[in-house]
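Attaching a predicted model along with its sequence, questions to come.
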Amino acid sequence: MKGDSPLHAAIEGFLRYLKVERQLSPLTQKSYAHQLAALCALADEMGITDWATLDAAHVRSLAARSRRAGLQPASLALRLSALRSFLDWQVAQGKLKANPAKGIATPRAPRHLPKNIDVDEVNQLLEIDLNDPLAVRDRAMLEIMYGAGLRLSELVGIDCRHLDLASGEVWVMGKGSKERRLPIGRTAVTWLEHWLALRDFFAPEDEAVFLSSQGRRISVRNVQKRFAEWGIKQGVSSHVHPHKLRHSFATHMLESSGDLRAVQELLGHANLSTTQIYTHLDFQHLASVYDAAHPRAKRGKS
């Protein structure tokens, strides 16, 4: 972030705090930097030269200017969240007595339920023609993504030492550097074994389980591209991407078990409310079955 004003200097200090003390992911750091840079520019336009002079009216004005600039509700909520976190840090540093953004309401974004693939289509996707080593690798990635509900970053971050195939477990590093040990199931173990038997032919450059054709850790973009291609080849009706497999894992687990807490632990969600969105998906399924089957639910008939 460029600029010599006290506004910019304070934000630089906050970003160092996020990197060194909070150890947030580079992507999260980048998001904070982007939102706070935009807020700095708006504050400059408003003639604000010191965060200590910021009050609730200023915060509302920053929000209004952001909306007029075309920011959608979800992005505006993200911007205000970044501002609140930064001002909380300023309070902790003794630079502010109180956080003027605390009482400012966040706009409600429309709730988009995650899409998932039904069980039959997951099976269709996973029936890959294994005619080359990269197809075996992709089958293993798809199996472990769906078998353990991994995030994409968790998948590409797996090293060989993180696997315990004898006990059917994988160790991953999730958001906020939180570790999880997860069961991966017999089918995923089988395909991991198939891939690991071929892995050395790629002359690995490090301990990554999943490699590119050049022997380097596979990239996020490469995984996304391969999954989308397999979805098309296998005739899956919707676009296949890694997060959709995570959603499918969560939905199918919740439909089968009804154990929200267990699904929360498996997904690595810090808050149960994040996992509860899958209860809406489950209810939609139940409601459609009810509407189709219950005598009193059939409309248009007398």
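Okay, I see it. Numbering: from 1, shown residues only.

Only C-alpha atoms from now on, for both contacts and neighbour counts.
Noted.

where along the protein do the helices fall?
Counting by DSSP state H, the chain has helices at residues 6-20, 26-45, 56-68, 73-92, 119-126, 133-148, 152-156, 185-199, 220-233, 242-257, 260-267, 272-275, 277-293.

nearest to Gly174, of those?
Each of the helices of the chain has some distance to Gly174 by Cα to Cα; the shortest is helix 152-156, at 6.3 Å.

Now that closest one: buried residues?
Leu152, Leu155, Val156 (16 or more other Cα atoms under 10 Å).

Kindly report the same for stretch 218-229.
By neighbour count on 16+ other Cα under 10 Å, the buried set for stretch 218-229 is Ile218, Ser219, Val223, Arg226, Phe227, Ala228.

what's the distance between the second one and Ala135?
As for Ser219, its distance to Ala135 is 16 Å (criterion: Cα to Cα, to the nearest Å).

With the last one instead?
Counting by Cα to Cα, the separation of Ala228 from Ala135 is 13 Å.

Next: the third one.
Counting by Cα to Cα, the gap from Val223 to Ala135 is 12 Å.

so Ser213 makes contact with Phe201?
No. If you go by Cα atoms under 8 Å, Ser213 and Phe201 don't touch, sitting 9.8 Å apart.

Put this next to the previous one:
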Amino acid sequence: MVDDAVLIERYLAHVRFEKRLAERTVTLYSLDLQKLQGYAAQVSVALTQVQNSHIRRWVAQMHGGGRSGRGIALILSGWRGFYVWLGREGLVHSNPVQDVRAPKAGKPLPKALSVDDAVQLASFASDRNDPWLEARDAAIVELLYGSGLRVGELTGLDAVAGPGALGWIDLAAAEAHVLGKGAKRRTVPVGRKTLEALTRWQALRDQALPLAVPGKPAPGGAAQAALFIGRNGTRLTAQSIWQRVKRRSQQAGLATPVHPHMLRHSFASHLLQSSSDLRAVQELLGHVSITTTQVYTRLDFQHLAKAYDAAHPRAKIKSTDQK
């Protein structure tokens, strides 16, 4: 029987010289195979004697030890290639890693602001020396957080309803009409604070528009219909709004830089904390499936768990009391 260390060296030489893999990749393969060798030594089997049940047990050990599903998948990929090579060399009859899959990585929860941070951001005035810019950015933040719009829905808003408009604000009805994913239209309510911010912005918005020359089309064309515009009168892009929201959150002193979708997550999470009406939140967000919206119930539970840990007398039992 060939020594395990010799087999590993032969395989690494194969991937280095015959497959011409990068040295960094070869190093990672070496580390993964040393780990495999260590596991095999624990149960007193040679690498050529490893069975499918061994691999599954070791995957469970890695997962229980806190290694991520992605990390385990990379290790399994290295092991799998090693046993493919052993098979070609006639040293094993089957690949024990063949049908083993890494645990699915948990889907990370969307990041949401606390209520206090969201209110702090919405109330912050960043450009006091530039009323035009301050009014525009305040209205953007209020609309993203107050109505839960996607940034693409916000950039598509026009100042008034018109032919071909992707979306618009009806101040009199306190509603936003938007075009969401899949070209699906929906109407969402606009709160009092957002209405106030939008009214201030619309009163100043036209100051940036180029003057039309009599007898010629207005400069900027259809871009002038946009609700949110830059200094040159053209529609703001999603990238511009990301940059402005991030800058505003940093100036407001928030610990985490904020992006527009974080405000949408905050809208949904805070609404659920107050109402617990999952179907209503689904409609407001424009989700086709309730499953997509249910992720916010996990955010809501995190909020409840933190409140419990901070306030309940039995939440902080000393370790000596548990003996």
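Arrived safely, thanks for sending. Just so it is clear, the structure is predicted and the values come from calculations on it, not from any experiment.

thinking again about what came up before, go through the helices of the first structure and name the closest to Ser167 of the first structure.
helix 185-199 (9.4 Å).

out of Ser213 and Phe201 of the first structure, which sits in the busier spot?
Comparing Ser213 of the first structure with Phe201 by other Cα atoms under 10 Å, the one with more neighbours is Ser213, at 14 against 11.

Tell me which residue of the second structure matches up with that one.
Aligned counterpart of Ser213 of the first structure in the second structure: Arg231 (TM-score structural alignment).

neighbours around Glu23 of the second structure, how many?
Counted with other Cα under 10 Å, Glu23 of the second structure comes out at 11.

wait, His112 of the first structure
7.

Give the equivalent position in the second structure for it.
Using TM-score structural alignment, His112 of the first structure pairs with Pro108 in the second structure.

How much space separates the residue opposite Pro242 of the first structure in the second structure once aligned from Tyr83 of the second structure?
In the second structure, the residue paired with Pro242 of the first structure is Pro260, using TM-score structural alignment. When distance is defined by Cα to Cα, Pro260 of the second structure is 47 Å away from Tyr83 of the second structure.

What residues does the closest residue to Asp118 of the first structure other than its chain neighbours make contact with?
Leaving out its chain neighbours, the residue that sits closest to Asp118 of the first structure by Cα to Cα, 6 or more residues apart in numbering is Ser248, at 7.2 Å. Contacts for Ser248 of the first structure (Cα atoms under 8 Å, 6 or more residues apart in numbering) come out as Lys115, Asn116, Ile117, Asp118, Tyr146.

From these, pick the one nearest Val20 of the first structure.
Sorting these by how near they are to Val20 of the first structure, with Cα to Cα, puts Tyr146 at the top with 33.2 Å.

Quick check: the residue nearest the centre of the second structure vs Val84 of the second structure, distance?
Residue closest to the mean C-alpha point of the second structure, counted by Cα atoms, centre = their mean, is Pro110 at 5.4 Å. According to Cα to Cα, Pro110 of the second structure stands 39 Å off from Val84 of the second structure.

Ok, Leu143 of the second structure next?
Counting by Cα to Cα, the separation of Leu143 of the second structure from Val84 of the second structure is 56 Å.

Compare those two (neighbour count), which wins?
Per other Cα under 10 Å, whichever of Leu143 of the second structure and Val84 has more neighbours is Leu143, with 26 against 18.

how many other residues sit next to the closest residue to that one other than its chain neighbours?
Counting by Cα to Cα, 6+ apart, Leu143 of the second structure lies nearest to Thr194, which is 5.9 Å off, once chain neighbours are set aside. By the measure other Cα under 10 Å, the count of residues near Thr194 of the second structure is 24.

Same question for Val281 of the second structure.
A count of nearby residues for Val281 of the second structure, using other Cα under 10 Å, gives 22.

go on, Thr25 of the second structure?
Neighbour count for Thr25 of the second structure, taken as other Cα under 10 Å: 13.

May I see the buried residues of the helix or strand hosting it?
Taking DSSP states H and E as the criterion, Thr25 of the second structure maps to helix 23-42. Buried residues in helix 23-42 of the second structure, counting neighbours by 16+ other Cα under 10 Å, are found at Val26, Tyr29, Ser30, Asp32, Leu33, Leu36, Gln37, Tyr39, Ala40.

go on, stretch 63-79 of the second structure?
His63, Ser68, Gly69, Ile72, Ala73, Ile75, Leu76, Ser77, Gly78, Trp79.

cool, stretch 177-197 of the second structure as well?
Buried, per 16+ other Cα under 10 Å, within stretch 177-197 of the second structure: His177, Val178, Leu179, Gly180, Thr187, Val188, Pro189, Val190, Thr194, Leu195, Ala197.

and those residues, which two are the farthest apart?
Farthest pair in these (Cα to Cα) is Gly180 and Ala197. Separation: 22.7 Å.

check contacts around the match of Ser213 of the first structure.
Ala208, Leu209.

Swap in 6 Å and give it another go.
Ala208 (Cα atoms under 6 Å, 6 or more residues apart in numbering).

Look up how far Lys233 of the first structure lies from Asp129 of the first structure.
10 Å.

same deal with Leu266 of the first structure?
Counting by Cα to Cα, the gap from Leu266 of the first structure to Lys233 of the first structure is 30 Å.

quick one, which of those two is more surrounded?
Per other Cα under 10 Å, whichever of Leu266 of the first structure and Lys233 has more neighbours is Leu266, with 19 against 11.

That one corresponds to which position in the second structure?
Leu266 of the first structure maps onto Leu284 in the second structure, by TM-score structural alignment.

List the contacts of its match.
Taking Cα under 6 Å, 6+ apart, we find Leu284 of the second structure in contact with Val188.

How many residues are close by the nearest residue to Gln294 of the second structure once chain neighbours are set aside?
Among residues not flanking Gln294 of the second structure along the chain, Leu278 sits closest, at 7.3 Å (Cα to Cα, 6+ apart). By other Cα under 10 Å, 17 other residues sit near Leu278 of the second structure.

What separation do you get for Leu278 of the second structure and Ala112 of the second structure?
17 Å.

Check Ser269 of the second structure too.
For Ser269 of the second structure relative to Ala112 of the second structure (Cα to Cα), the value is 7 Å.
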